[in-house]
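Participant: sharing a sequence plus its predicted fold:
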Amino acid sequence: MKTWKGIVGVSTAAVLLLGGCGKSDVSSKMDRDKTVTIGVTQIVEHPSLDAAYKGFQKGVKDGGVQHVDFKYKVAQGEQTNSVSIAKTFVGDKVDLIFANATPSAQHAANATKRIPIVFTSVTDPVGAKLVKSLEAPGTNVTGTTDTHPEAIPKTVEFIGKEIKAKSVGLLYNKGEQNSVVQIEKVKQELKKYNVKAVEATVAKSADVKQAAASLVGRADAFYVVTDNTVVSTLPSVISVAESKKIPLFVGELDSVKKGGFAAYGFDYYDIGYQAGKMAAKILKDGKKPSDLPVEFPKKLKLVINKKAAAAMNVKLNPKWNSIAEYID
């Protein structure tokens, strides 16, 4: 979800590498006096994903795993890099893989059926073929989803009832499975309010600004879900929204901070923390990923950016004070 400067490998909080740990069964308990190695694969740099990783580290420690060597690598938004990172971790026989975002989780799951994988920032774990079901994953993979069941319905309701838009521009990369799932949900919800969906798809970040511009005159509002490609170049969408006075709704709170008008969201740090606690159960307590249900975000809130509202010519309604948090 962010522009890349390079694959980053960072090792923290450890000096010992536990040889052969990755060979052990995923349900075996760790020796609490030894250092465990966690391979961290993240598809792009982005404040939300970065916050999830920080939360994950804290969750692991709070879960009782004190001696950890985090091997952190980022794929620059490139699928081939992500595949390579996953294969490297498998070759290194890490004790656990933390996959941050859907593509990273898919590539890790394709690379190993033995090493436990804990994901976060994944929209549809079942649709992505990471788990058999949310309640009983049934594989070496589990984690936390970044989909709150009420986020899209509440966003669309606000667009229909409060903004009173008759058409909404949906900008996304149809090659991202997580985005396709969200867009289908958005379109279903829009029908409830007789709001027309106008789509513009992209294949790469360079396409985003032109695609956003193509929606001008056809959409009363924009809605960008948590699409890695579009969010990586969100400023280009914001510039179109501001220049044409079109309210821009986004899929997560960091995009509101960057200049989106509003979002129903949660803190990615929290779902990362939840994932970290799950990883600790696997590493410390010998739990199997297959037996740990996928978890949802526990909190949801509406956040509105006042400066963005002014730039996009949205008049703030006093009644929103009771349902929203504001940032300047």
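Facilitator: The structure has been received and is ready for your questions.
Participant: use CA for all of it now, contacts and neighbours both
Facilitator: Noted.
Participant: what secondary structure does Val94 sit in?
Facilitator: coil (DSSP: H, G, I helix; E, B strand; the rest coil).
Participant: can you get me a residue count around it?
Facilitator: By other CA atoms under 10 Å, the residues close to Val94 number 26.
Participant: second structure for comparison follows:
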Amino acid sequence: MKKRFFSMFMVSLMAGAMMIGCGDKTTDGKDAKTEVASDGQTYKVGIIQYVDDASLNQIVDSLEKQLDVLAEEKGVTFEYEDYYCNGQADSTTINQMVSELINDEVDILVPIATPTAMICQAATEDNQIPVVFAAVSDPEGAGLVASNDAPGSNVTGTSDALNTEAVLDLMIEQDRDLSKVGLLYDKSQDASAAPIAAAKEYLDAKGIDYVEKTGTTNDEVMLAADALIAADVEAVFTPTDNTIMTAELGIYEKFIEAGIPHYCGADSFALNGAYLGYGVNYATLGTETANMVAEILVDGKDPATLPVKVLDNGTATVNTDTAEALGLDYEKLRDLCDGFVEIQTAEEFE
């Protein structure tokens, strides 16, 4: 998968001012798509990625590929290369990028992850540009839609809502004597709030102690991981948290050395070294997001009446390298999952 990079920076030597731009990127040796389809209309699709991590990169890659497929099928052109931005988890930067895309008169905004979706929602309250988000774990809780079934605004999209109980069932099945669990997350990530609350309720009901540690930067996450190890937790749970995801390659070996399996809310965590990821297929989520974009732009559907697409949970992804290093037999988990995938440690999905 192509690696995503931050949008261009231009530094003025006279004023010392920084200008942040979107797009103007090429992919796999191809120039940005600028030609109008010979038999149809051209639509500008603004894509705003929250941060680089394996999950979000996979979503964007699948989204763009499906837009190309749909463009050919429907006889239109989706321009996205010049309207792609990566905010690198900086809200000020993301706000500037969204404003730039609106000034570029994009036809639709596609924010990837909850923080970017909330910024796009605020930026389109007056102009009502359609917004189709991707990978928002709790659209209602974040205030993005009135309900998943009837959004009632210019905002809809796809959700990667996590079945927290199912993840923790796998954790307990793996270790029936489990007595203390670490909860590792970023308290500023809205996507983590509901699953962490659900995890606490679940563990309380099971009589299992838990220790919470949080971080908002890679360095803080590293310290939080060290603190959980020092607290003698026997397993760690992380929901679909982008901050922890970006730090996973830096912490997974710590947990392995301590003999602690890390259970997470996405397959990308397992790709980056965690023992087990559970949740949606992010390639499918990107495809479904593109389908919704086409429904609105080409088919004329109103986002206010287009239900949020909630993908099915049920696929566990086990890192076999990590399982071997921890001495864990994961075969007994297969029957508890709708899907089961074995994977080895890598930085990006192929």
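Facilitator: Arrived safely, thanks for sending. Predicted model only: the values in this text are computed from it and were never measured.
Participant: wait, doesn't Gly286 of the second structure sit right on Val60?
Facilitator: Yes. If you go by CA atoms under 8 Å, Gly286 of the second structure and Val60 touch, sitting 6.3 Å apart.
Participant: which residue in the second structure aligns with Ala213 of the first structure?
Facilitator: Matched to the second structure by TM-score structural alignment, Ala213 of the first structure sits across from Asp226.
Participant: skipping adjacent residues, who's closest to that match in space?
Facilitator: Lys254 (7.7 Å; CA to CA, 6 or more residues apart in numbering).
Participant: returning to that earlier point: surely the match of Ala213 of the first structure is in a helix?
Facilitator: Yes. Residue state for Asp226 of the second structure (three-state DSSP) corresponds to a helix.
Participant: alignment lookup: the residue nearest to Asp226 of the second structure to the first structure.
Facilitator: By TM-score structural alignment, Lys254 of the second structure lines up with Val240.
Participant: ok, now which ones touch its match?
Facilitator: Contact analysis of Val240 of the first structure by CA atoms under 8 Å, 6 or more residues apart in numbering lists Lys209, Ala212, Ala213, Ile246.
Participant: roughly how far does the third one sit from Asp124 of the first structure?
Facilitator: When you say that, I think you mean Ala213 of the first structure. Distance, Ala213 of the first structure to Asp124 of the first structure, by CA to CA, to the nearest Å: 29 Å.
Participant: off-centre distance for stretch 90-99 of the second structure?
Facilitator: Stretch 90-99 of the second structure sits 18 Å away from the centroid of its parent chain (CA atoms, centre = their mean, to the nearest Å).
Participant: buried ones in it?
Facilitator: Using 16 or more other CA atoms under 10 Å as the test for burial, stretch 90-99 of the second structure gives Thr93, Ile94, Asn95, Gln96, Met97, Val98, Ser99.
Participant: kindly report the same for stretch 208-225 of the first structure.
Facilitator: Those would be 208-209, 211-213, 215-216, 218-225, for stretch 208-225 of the first structure by 16+ other CA under 10 Å.
Participant: onto which residues of the second structure does the lengthiest helix in the first structure map?
Facilitator: Identified as the longest helix of the first structure according to DSSP state H is helix 268-285. When the second structure is aligned by TM-score structural alignment, the counterpart of helix 268-285 of the first structure is residues 282-299.
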